[in-house]
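Asks: based on what follows, work out the 3D shape:
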Amino acid sequence: MIMNIWKQIKKKEFSQLYLLYGTESFLIHETIQLLIKSVLNEDEKDFNLSTYDLEETPIEVALEDAETFPFMGERKLIILQNPVFLTSEKTKEKVEHNLSKLEEFLNDPAPYSIVVFSAPYEKLDERKKITKELKRKAENAEAKKMVDQDLRNWIKERVKSNHVEIEEQAIDRMVAIAGSNLFVLTNEIDKMSLYVGDGNRIHLDTVEKLVSKTLEQNIFELVDKVVHRKTEEALRIYYDLLKQNEEPIKILALLAGQFRLIYQVKEMARKGYGQQQIAGSIKQHPYRVKIAAGQANLFSEYELKQMMLFFAEADYQMKTGGLNKTMIIEMILFKLNTLSQKK
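Replies: Here you go, the predicted structure:
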């Protein structure tokens, strides 16, 4: 796990080789920044920090740098970005890589250099010899989208690094409002940490006061108004989103997605799944599943199925230009409100 690597780096326990791969670019970026900060002093960075894009530079050029003694310091840090030869992705090769040179280096890495492979790919090609060898020799971790407890742990670590604390309810609410994008969460955590000051705690009311609502959170509140048959308030939120230049087709997609979640939760609960099981199965934060479960109790299975049909029809109309896009969502909000329960 990537957070284990962070702990080692903070203790100054460095490996000579690192392989960071996955689609959560924030985690890869943060790990590299932590290495730079921990391995090199400010006056060493100009001489002993190198970054190579392996889509532009042959691997042997970067390795030659890694095998050169550091200047004015004990270690060199070499960052190798986009090692496309580790994947099976189809790309137009701009350069040829001497992978036998890389194999030699992996067998006998320069003791004064730390080499980091930054591979922003969903999967590595485990069939390739070089991939197997690198994973065997390097300290490696997958940077993937965080959910559930991993996300909570990351938030706590980020808060702790800012010398403040955060209560559990505040974590739930922040994720509900801001989502799980780590770039967004970092900005919100840093903002709240500055607001409460060193040694203090981020409370639920701090989150309510300071965290910016995402489009998804506005949709979440819109759905809540629809669930409780408050059409006028739902329309007000919708018109506010239009004033913010949000596209009706995007609003429709998120609205449909939220009701699809409610339907999924109701169906899985009916089959005997608990909320934690549901959250793990559909890869949603437990807080969102908990809210959806409460909303699902306000609808029959028939109503939710009808809603899915409404959204499918609205999507078709919006994409074929049959009606004014703004009016389509207005109509669907009225339909959701007036839908009578049938069993």
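Asks: for the rest of this, base every contact and every neighbour count on C-alpha atoms.
Replies: Will do.
Asks: what about Val115, neighbour count?
Replies: Counted with other CA atoms under 10 Å, the burial measure for Val115 works out to 24 neighbours.
Asks: residues contacting it?
Replies: Taking CA atoms under 8 Å, 6 or more residues apart in numbering as the definition of contact, the neighbours of Val115 are Gln16, Leu17, Tyr18, Ala66, Leu77, Ile78, Ile79, Leu80.
Asks: how about a cut-off of 6 Å?
Replies: Residues counted as contacts of Val115 (CA atoms under 6 Å, 6 or more residues apart in numbering) are Leu17, Ile78.
Asks: and it, which of the three is it?
Replies: Classification of Val115 by DSSP: H, G, I helix; E, B strand; the rest coil places it in strand.
Asks: give me the distance between it and Val207.
Replies: Look at Val115 and Val207: by CA to CA, to the nearest Å, they are 40 Å apart.
Asks: which residues of the stretch 51-200 of the chain fall in strands?
Replies: With DSSP state E, counting those that start in this stretch as the definition, the stretch 51-200 of the chain shows strands at residue ranges 76-81, 113-119, 139-142, 165-166.
Asks: contact partners for Ile79?
Replies: Neighbour list for Ile79: Thr51, Val116 [criterion: CA under 6 Å, 6+ apart].
Asks: please give the structure of this sequence too, so both can be compared:
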Amino acid sequence: MPIYFYWGEDDFAMERAVATLRDRVLDSMWTSFNYTVFLPDQSDAVIAALNQVMTPPFGAGGRLVWVVNTNICQQCPENVLTELTRTLPVIPDNSHLLLTSPNKPDERLKSTKLFKQYADFREFPLIPPWKTELIIQAVNQAAQTVGVKLTAKAAEVLAEAVGNDTRLLYNEMEKLRLYAGGSNQPVDMDTVTLLVRNTTQNSLQLAAAIRTGDTVKALTVVADLVNAAEPELRIIATLVGQFRTWLWVKLMMESGERNPQAIAKAAEVGNPNRIYFLQKEVQSLSLRQLISCLPLLLELEFMFKRGSGDITVLQTKVIELCQVCQRH
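Replies: As a prediction, this is how the structure comes out:
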């Protein structure tokens, strides 16, 4: 069935998938006739798209109708649901309906259940910034896609520089490809350091500064992140994830667990080899300190999600967190 539902926060990866689908479905000579995009500000975009997708394509190739940033799987009026029920099963094989959304579909809605029945669902999630193993895997996958050879250390440095920003990753990878110029020699760490601009600080460095109680360093990192236009909620999500991991590692240590695999499973750490380093990181903190940090982080997250957070609130909470980690 030629129906596709793409969703997730990684908009760059989604754009690449949309471009691949567009190239596969459309004939370049007939694109202007057979390619229609409905934007979210258009009224009745879904119904208009359903009417359009039922129109046979002109000339060669197929037809592609794209509904951008739809909320049809968050709320669906009854008249739209009726039209979906009537149209989705009978869309011609040479017409393709694509819907994209940054939000996770609500599994309870009838519209979501209907699309689950007929559509090809694909998720495009952002890798959590604290899951460094997955980011390094993404770096190596991008290198293979673009045609760049990287040393293991170069991949680690590049992962630290770009984080989970897929768009930045591919931009930097293209720069490295041009620099390599078709050479069979892998790009080394020094070359990556020279060519790839690190955003000077990232949210994991902020977590590390808070953990050591270094208030001045933490506030400097906050300022750098804000100046680099890093979304506050993404910064907070990284802090929550990192402190949650540290808490689980400390909790397992306090309970007497010594098996790295068991600790990794409890803390949801993909690589058990990281447990040794995580244990070193939490040695200077007590279990009570780590437990005390989480309510502050969750309160901070709530304030920003409610819309009452700003840079001053973020700075204040970072100072409070540093003070908690300074206590013995």
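Asks: just to revisit the earlier point, same list (the strands of the stretch 51-200 of the first structure) but as a markdown table, adding distance to Asp46 of the first structure.
Replies: Converted to a markdown table, the strands of the stretch 51-200 of the first structure look like this (distance: least, CA to CA, whole Å):
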| stretch | distance to Asp46 of the first structure |
| --- | --- |
| strand 76-81 | 11 |
| strand 113-119 | 15 |
| strand 139-142 | 25 |
| strand 165-166 | 36 |
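Asks: of those, which approaches Asp172 of the first structure most closely?
Replies: With distances scored as CA to CA, the stretch of those nearest to Asp172 of the first structure is strand 165-166 (10.6 Å).
Asks: so what touches the helix or strand harbouring Leu35 of the first structure?
Replies: Element membership for Leu35 of the first structure, per DSSP states H and E: helix 25-39. Outside of helix 25-39 of the first structure, the residues within contact range by CA under 6 Å, 6+ apart are Ala143.
Asks: tell me what angle it forms with strand 113-119.
Replies: Between the direction of helix 25-39 of the first structure and that of strand 113-119, the angle (axes from the mean of the first three to the mean of the last three CA atoms, to 10 degrees) works out to 170 degrees.
Asks: max-length helix in the second structure?
Replies: With DSSP state H applied, the helix covering the greatest number of residues in the second structure is identified as helix 232-254.
Asks: for that helix, the distance to its chain's centre please.
Replies: Going by CA atoms, centre = their mean, to the nearest Å, the spacing between the C-alpha centre of helix 232-254 of the second structure and its chain's C-alpha centre is 18 Å.
Asks: please apply the same query to stretch 223-235 of the first structure.
Replies: Distance of stretch 223-235 of the first structure from the chain centroid (CA atoms, centre = their mean) equals 29 Å.
Asks: quick one: buried residues of that stretch?
Replies: Neighbour-count burial for stretch 223-235 of the first structure, counted by 16 or more other CA atoms under 10 Å, picks out Val223, Asp224, Lys225, Val226, Val227, Arg229, Thr231, Ala234, Leu235.
Asks: hmm, back to that, tell me which residues of the helix holding Leu35 of the first structure come out buried.
Replies: Within helix 25-39 of the first structure, the residues scored as buried using 16+ other CA under 10 Å are Ser25, Phe26, Leu27, Ile28, Thr31, Ile32, Leu35, Ile36, Val39.
Asks: between those residues, which is nearest Gly272 of the first structure?
Replies: For Gly272 of the first structure, the nearest member of those is Leu27. The distance, counting by CA to CA, is 35.9 Å.
Asks: tell me the residue in the second structure aligned with that closest one.
Replies: Under the alignment by TM-score structural alignment, Leu27 of the first structure pairs with Ala13 in the second structure.
Asks: same check on Pro70 of the first structure?
Replies: Counting by TM-score structural alignment, Pro70 of the first structure lines up with Pro57 in the second structure.
Asks: got it, and Ser161 of the first structure?
Replies: Under the alignment (TM-score structural alignment), Ser161 of the first structure maps onto Thr145 of the second structure.
Asks: tell me, how many neighbours does the nearest residue to Ala110 of the first structure once chain neighbours are set aside end up with?
Replies: In space, and not counting its chain neighbours, Ala110 of the first structure is closest to Glu67: 5.6 Å by CA to CA, 6 or more residues apart in numbering. Other residues near Glu67 of the first structure come to 15 when the count uses other CA under 10 Å.
Asks: how close does Glu67 of the first structure get to Ile171 of the first structure?
Replies: Here Glu67 of the first structure is placed at a distance of 46 Å from Ile171 of the first structure (CA to CA).
Asks: again, but for Thr31 of the first structure
Replies: Computed with CA to CA, the distance linking Thr31 of the first structure and Ile171 of the first structure is 23 Å.
Asks: tell me the residue in the second structure aligned with Ser38 of the first structure.
Replies: Correspondence of Ser38 of the first structure to the second structure, assessed by TM-score structural alignment: Arg24.
Asks: what's the burial count for Ile319 of the second structure?
Replies: Other residues near Ile319 of the second structure come to 19 when the count uses other CA under 10 Å.
Asks: do you know how far it is from Arg211 of the second structure?
Replies: Distance of Ile319 of the second structure to Arg211 of the second structure, computed by CA to CA: 11 Å.
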